[in-house]
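**Student:** can't give you the sequence, but here's the structure:
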């Protein structure tokens, strides 16, 4: 290959492609925004859709929903299904999944990620990657690393301890590389310790490529490259979207002017840059092409198939979380009520559109209202909008022109006349809701929903609140309503999945991958000053350190609205006493823990058994508990199964940032078996020699 051919591999040639080597029959690299579905085709150098007629995909649930399944088998199904759609569209690389940790419930992109716990995200990302790549399509895990807010995302400099970096924010990426063997990784927009992540020598060269032995391709986020020297030497392989802010084009520039284009080539020829840098980048890109579009083992894809619709529905059903259910208010079986009022804009609004790069052109979308009509019959459903969100605009939130009082009065009239009310609200992927490039402004429900729910409850006590969102919200009305369901963004099959749960045809089994705080000030990132979040526009300081999510609430003894790992069922489960294989182990031993679980109710159900550990005494302070195992088990009425876990030295270790290594200190460890982070059903302890 010529120098020119090798350099051409390293930068974009269109909005979503980079060059191959036509002379040698090496194809171009084509990527697509992914995670929840394969995005539509774009114009050559625009963000606008190309208006093809054959690029409408299956929309899968958001990754918060996938994380809520606590089911690695479902994650593999997800990856395999979306990978088949990407393969059918002849994509080299699917730009997902995202595994940035949920640090604050205000982060606009939390819905794209896998929750607040590094162990959960690690266990769920690996099968997703394996599923995608079984199709000969490269998964591209993002955003590496610390892209935990959208405010000032392009320039904010994250200041964090090495311990928090390694214990909380890197494990899912490490698992993606070392266990998932991911073929590509996308850099983040932000800086860490003063250097942008897309060409950060510490992150990309030392940690990713040297320590973890990553042999794939590092791709920049679109517009995430700022400097030729750093791009050449800082570990980046393919530069995409330069001169854009990630969402809009700021004028037109030739691709030859990219930092890794003519300036790189000129520097190679002048001797400013080592040719070994170019050869390493080219070799990595060629390796990815050989693993994907040039692989002789690449199967055939399929697109918007019945199997994919079934997968999307199954993922959605396993991820829905039942938060409250007083006196078995749910399920609402068919024929139980004559008049069911459905109130709320999210019952009809598309939740596949919006949100930034996850916005999809879906072949179809079953709305919650349609799903409920299909389930209960049109003549039993009364619908009223109740509130209105307005039109989504880039960088702004345009209020609705509809009269709020009129909408509310109409909804109350419908509620007053109904036997039961299903309020379907939440967030909606508008700007400042769950949306790229802008964080939420508060923990509250927007558009007057809190006031509306309280007003509905005064005219009809039989209210179930169904929240569709990717983030936690406050619930000032919680003690007044008998049932609450957390539904996430559920994709093409949203309505069918929700109707199956509400009717009882499917027993809910999702568990929260995030904690729901009572108020924003209770969150670790918000417990300090503005420098902790959102920063001063230049820098942000992670002052809560390793205490993220339940680690913070438990250690600081702060009560939450709903804890991590929490989720109810239409049946009940009895936990037996945990039994451990030994009371004392050496660092080379494994410890086996077994717990009998019995379904003591009357319907089939699935329970996620969680294992947390506590280090009773350590040189560095540690959280009260850390998740180190989970198993989802399906049980028929009266059925009992034994769930087993295996703990190794790595599960007992913390990162010592003075020694720059993982340490498992000798001493006493406590095992806690729970149905959530705060619902501990059994305990045991052992000594690590």
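**Tutor:** Here it is on my side, so go on. These numbers come from a predicted model, not from an experiment.

**Student:** switch to C-alpha atoms for all contacts and neighbour counts from now on
**Tutor:** Fine.

**Student:** List the buried residues of stretch 400-419.
**Tutor:** Residues 407-409, 411-412, 414-416, 418-419 are the ones in stretch 400-419 that count as buried (16 or more other C-alpha atoms under 10 Å).

**Student:** what distance separates it from the centre of its chain?
**Tutor:** How far stretch 400-419 lies from its chain's middle: 34 Å, per C-alpha atoms, centre = their mean, to the nearest Å.

**Student:** out of the buried residues of stretch 400-419, who's nearest residue 293?
**Tutor:** residue 407 (52.7 Å; C-alpha to C-alpha).

**Student:** Ignoring the adjacent residues along the chain, who's closest to that closest one?
**Tutor:** Nearest residue to residue 407, sequence neighbours excluded (C-alpha to C-alpha, 6 or more residues apart in numbering): residue 386, at 4.9 Å.

**Student:** now do residue 153
**Tutor:** Distance criterion C-alpha to C-alpha, 6+ apart; nearest residue to residue 153, sequence neighbours excluded, is residue 190 at 5.3 Å.

**Student:** count of neighbours near that neighbour?
**Tutor:** By other C-alpha atoms under 10 Å, 27 other residues sit near residue 190.

**Student:** Pasting the second one now:
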């Protein structure tokens, strides 16, 4: 009885504190709105128009006469990009703009760890604040639709639920520093080929169920302060000024109160920009793109052409005022925020977070006869083969290129950890230097490189092949898609030749994309290692040596062959389109939804990832079997570590609807939890599912619909590894 009274008291206190905080936040918001109106009244039409477009490559003007500061932006979902010149894309060659490079977002997604996502956001936000940036252009949450997309490494995988859960703490972490996150690229920017004009046609259902949820979560749960439009068109309108995407969905339905920023050069028409939801125009292809022509930025669509329409009374100033109010709101949250932090940069805490994310994101995919871990105490000869063992992966890739203060290569990390081993390295292949928009072939002799690698492998006890993709053009790089699903630079041939002289070989694949693996049956081990940033080599050595137990899970499926991917199953009009239009013919069946529903076995499944220990799930159940539409569904169970090493397991909960009135995937991820379990121990888990997450987007009513009837809950540790199924009923 006393306990019940005590619990009731604490509940009342919590409710009271929550109400108090809500009132305080409301009062603060009201003060900001009053401040915005008072500033707006002081501005001339010319000053307001100037605030709606760039004044340099990465800034918009303030208003000097009344103390409104400039707004400064920077590329970098994985770190703050180095300084560029005012008017062109050349680097400014500053000496104080080196930063910590954090792992790419594919790696962050592979951690399945929202707490790490918050740490990541806080730390990259601190670096942006220290560099006096007001808007960090990231994170990216476009869906992984095809493994050929050159920009997949910047995104969070193929599942909208995973991306939605991981993006929110990232945003909150960045913005607590007084730096705006800018979620991109809104929307349907799922390929680089013809990205600047391709018109995407997709059903309303796929739009709302697959391609918008992470953006919606960023707005409604993350309270993101800015969003970047996409280059492509959607239903005949460019996404940077798209009536449906920006006005109807983003600003009306989701009540987004922040700023819509173009991708650089994403605006195409003054009136559409005015009326269809754009707030700030950046990078338009006038003289301001490449030269310092006087007044070039005044030629932007939201510059003099906008001002002329206003002065001729062809456009109401209400449209301008709405844009400026949003910009002022953004400034009061960032550049004019008196409570913003000072930031920090290149400190040990940032390196530790980068290393932790990298280590938790590495995915162990094959481990025949316990090839991994390799003991660092043994006196072995280890041949480290592959250009990716030494090639910088913070350079290149387009706008996410970073100037890292330090970058530990895989070879450096392995040498530092395996001090008792004899380490020999051979390139094996060479890709040539990174260059945006073009390929520069290597000048090295490919046959000689391969022969040197074969000789090194023949002398070794263990071979570690560190290969994959890189940040060069036509690889994992902005501006173009991959041209083939196979490994580039004759790596398949090299691997086969290495295996002929030494079959005690493991592959460490560095990439942001899936690749074809004809050599997979012959190798002893395989790790997916992503682009891991400043601490890449140390993180890889942590996992290879067993200092860290791998716990990453794949955030996207690896098809066996390209045709097994849904986007490629319907011919060229599905991908890449005919250069004018593209049709998402797979509809909602993206990634594992396609593999599951069509019974096409992947090479590796979404959510898959091995450990150096073994886990067992038991006592899996739901709190009841019949639910009303207002009831939360609580899935509980137990995870036991039955191996000999402490480890982390990701419990994954999927839900399917048999006998649905609409086409459905066999199952869809609706909950997950990462659990740290010591060897020999067990831990309980509880995962809560909101019934609204089981709804489908009903095109007949243009809204969400929750079907009555039976649902199947699948609980396991990968989309293809289910420990238990439970039938429930929604009334």
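**Tutor:** Noted; the coordinates are in hand. What you see is a predicted model, and the numbers here were worked out from it, not measured in a lab.

**Student:** Post the TM-score for the overlay when you can.
**Tutor:** Here the TM-score for the pair of chains, by TM-score structural alignment, normalised by the length of structure 1, is 0.99; 688 aligned residues with a C-alpha RMSD of 1.2 Å.

**Student:** what do we get in structure 2 for the residue nearest to residue 407 of structure 1?
**Tutor:** The alignment partner of residue 386 of structure 1 in structure 2, by TM-score structural alignment, is residue 428.

**Student:** re the thing from before, helices - which of the buried residues of stretch 400-419 of structure 1 land there?
**Tutor:** Among the buried residues of stretch 400-419 of structure 1, the members falling in helices (DSSP state H) are 407-409, 411-412, 414-416.

**Student:** Tell me where the stretch 51-200 of structure 2 has strands.
**Tutor:** In the stretch 51-200 of structure 2, the strands defined using DSSP state E, counting those that start in this stretch lie at 59-60, 71-75, 135-137, 180-186, 199-201.

**Student:** JSON lines please, covering the ones you listed and showing distance to residue 308 of structure 2.
**Tutor:** Formatted as JSON lines, the strands of the stretch 51-200 of structure 2 follow (distance: least, C-alpha to C-alpha, whole Å):
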{"stretch": "strand 59-60", "distance to residue 308 of structure 2": "20"}
{"stretch": "strand 71-75", "distance to residue 308 of structure 2": "24"}
{"stretch": "strand 135-137", "distance to residue 308 of structure 2": "29"}
{"stretch": "strand 180-186", "distance to residue 308 of structure 2": "29"}
{"stretch": "strand 199-201", "distance to residue 308 of structure 2": "30"}
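
**Student:** With mean neighbour count as extra columns, can I get those strands in CSV?
**Tutor:** As requested, the strands of the stretch 51-200 of structure 2 are exported to CSV (neighbours: other C-alpha atoms under 10 Å):
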stretch, mean neighbour count
strand 59-60, 20
strand 71-75, 23
strand 135-137, 29
strand 180-186, 28
strand 199-201, 22
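
**Student:** which of the buried residues of stretch 400-419 of structure 1 lies closest to residue 254 of structure 1?
**Tutor:** residue 407 (50.4 Å).

**Student:** Could you double-check that that closest one lies in contact with residue 389?
**Tutor:** No. Counting by C-alpha atoms under 8 Å, residue 407 of structure 1 sits too far from residue 389 to count as a contact (11.7 Å).

**Student:** how about the ones in helices among the buried residues of stretch 400-419 of structure 1 in JSON lines, adding distance to residue 343 of structure 1?
**Tutor:** As requested, these are exported to JSON lines (distance: C-alpha to C-alpha, whole Å):
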{"residue": "407", "distance to residue 343 of structure 1": "10"}
{"residue": "408", "distance to residue 343 of structure 1": "10"}
{"residue": "409", "distance to residue 343 of structure 1": "12"}
{"residue": "411", "distance to residue 343 of structure 1": "7"}
{"residue": "412", "distance to residue 343 of structure 1": "9"}
{"residue": "414", "distance to residue 343 of structure 1": "8"}
{"residue": "415", "distance to residue 343 of structure 1": "8"}
{"residue": "416", "distance to residue 343 of structure 1": "12"}
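
**Student:** Distance-wise, check residue 653 of structure 1 relative to residue 484 of structure 1.
**Tutor:** Residue 653 of structure 1 is 38 Å from residue 484 of structure 1, where distance means C-alpha to C-alpha, to the nearest Å.

**Student:** ok, now residue 50 of structure 1?
**Tutor:** Taking C-alpha to C-alpha, one finds residue 50 of structure 1 at 41 Å from residue 484 of structure 1.

**Student:** same thing with residue 281 of structure 1?
**Tutor:** With distances taken as C-alpha to C-alpha, residue 281 of structure 1 is found 51 Å from residue 484 of structure 1.

**Student:** The residue nearest to residue 153 of structure 1 -> structure 2?
**Tutor:** Superposed on structure 2 with TM-score structural alignment, residue 190 of structure 1 falls opposite residue 232.

**Student:** In terms of packing, which of residue 50 and residue 484 of structure 1 has more residues around it?
**Tutor:** Just comparing residue 50 of structure 1 and residue 484: by other C-alpha under 10 Å the higher neighbour count belongs to residue 484, 23 against 13.

**Student:** so that one touches residue 465, yeah?
**Tutor:** Yes. Using C-alpha under 8 Å, residue 484 of structure 1 is in contact with residue 465, at 4.7 Å.

**Student:** can you pull out the helices in the stretch 401-550 of structure 1?
**Tutor:** Listed in chain order, the helices of the stretch 401-550 of structure 1 (DSSP state H, counting those that start in this stretch) span 404-416, 449-459, 494-503, 550-556.

**Student:** typo on my end, the stretch 201-350 of structure 2
**Tutor:** Under DSSP H, counting those that start in this stretch, the stretch 201-350 of structure 2 gives helices at 204-206, 213-220, 270-275, 304-311, 317-333, 348-361.

**Student:** Quick one: closest of those to residue 120 of structure 2.
**Tutor:** helix 348-361 (6.7 Å).

**Student:** Spatially nearest residue to the aligned residue in structure 2 for residue 128 of structure 1, not counting backbone neighbours?
**Tutor:** Counting by TM-score structural alignment, residue 128 of structure 1 lines up with residue 170 in structure 2. Counting by C-alpha to C-alpha, 6+ apart, residue 121 is the residue found nearest to residue 170 of structure 2 once chain neighbours are left out, at 4.3 Å.
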